[in-house]
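*Asks:* I'll drop the sequence and a predicted model, then ask my questions.
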Amino acid sequence: MKFFDDFKRLITQLKTIATLTKKLQSQQQTLSEQLIHAQTVRDDIQIDIEKMNFKNKPHLDRIQKTTDHLNTELSKFKA
């Protein structure tokens, strides 16, 4: 009897493993699809960042130039 009970438990556990494996494969597929979507969003955001950097570069250059000029002028008065 013990042998048959152990065998039944083994069969039950194997069925459970098979079911969990199928669920894992399904979740892996879902995760792969979400990863592809996340990569697309990341690429879109990176493109937007590059566009903003391109548009802001002249303004940032002018600000830096003005800041350097002001620092130079202020250093004359500190001495």
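*Replies:* Sure, I can see it.

*Asks:* When you work out contacts or count neighbours from here on, use the C-alpha atoms and nothing else.
*Replies:* OK.

*Asks:* what helices or strands is the helix or strand where Lys55 lies leaning on?
*Replies:* For Lys55, the enclosing helix or strand under DSSP states H and E is helix 2-78. Using 3 or more C-alpha pairs under 8 Å, 6 or more residues apart in numbering; DSSP states H and E as the contact test, no helix or strand touches helix 2-78.

*Asks:* chain center to it, what's the gap?
*Replies:* Centroid separation between helix 2-78 and its chain, computed with C-alpha atoms, centre = their mean, to the nearest Å, is 0 Å.

*Asks:* what's the neighbour count on Leu10?
*Replies:* 12 (other C-alpha atoms under 10 Å).

*Asks:* In addition, the following structure is provided for comparison:
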Amino acid sequence: MKLFDQFKNLITNIKEITSLLKQLQLQQHELTEQLKEIQSVSEDIQSDIEKMNFKNQPHISRINEATEHLNTELSKFKAH
């Protein structure tokens, strides 16, 4: 009788493992699809960042030049 109960428990455990494995496979598939979507969004964002940086580069260059000029002028006052 004990052997029969152990066998029944084994069968029950195998069914549960099989069910859990199917759930895991479904979740893996969902994660894979979500990852593809996230990668697409990430690429879009990176493209937008590159476009924004390209458009802002002239402004950033002028700001850097003005900052350098101000620092140079300020250093003259600090030296005195």
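*Replies:* Looks like it came in fine. Being a predicted model, the structure only gives us computed values, none of them experimental.

*Asks:* coming back round to it: post-alignment, the helix holding Lys55 of the first structure versus the second structure, mean distance?
*Replies:* With the two structures superposed, helix 2-78 of the first structure lies on average 0.6 Å from its match in the second structure, counting by mean C-alpha distance after the TM-score superposition for the first structure.

*Asks:* equivalent range in the second structure for that helix?
*Replies:* Alignment of helix 2-78 of the first structure against the second structure: residues 2-78, by TM-score structural alignment.

*Asks:* Can you point out the buried residues in stretch 63-79 of the first structure?
*Replies:* Within stretch 63-79 of the first structure, no residue is scored as buried using 16 or more other C-alpha atoms under 10 Å.

*Asks:* And that stretch, how far out from the chain middle?
*Replies:* On C-alpha atoms, centre = their mean, the centre of stretch 63-79 of the first structure falls 41 Å from that of its chain.

*Asks:* Who are the contact partners of Glu50 of the first structure?
*Replies:* Shown in contact with Glu50 of the first structure (C-alpha atoms under 8 Å, 6 or more residues apart in numbering): no residues.

*Asks:* give me the number of residues near Glu37 of the second structure?
*Replies:* Burial of Glu37 of the second structure is recorded as 12 neighbouring residues (other C-alpha under 10 Å).
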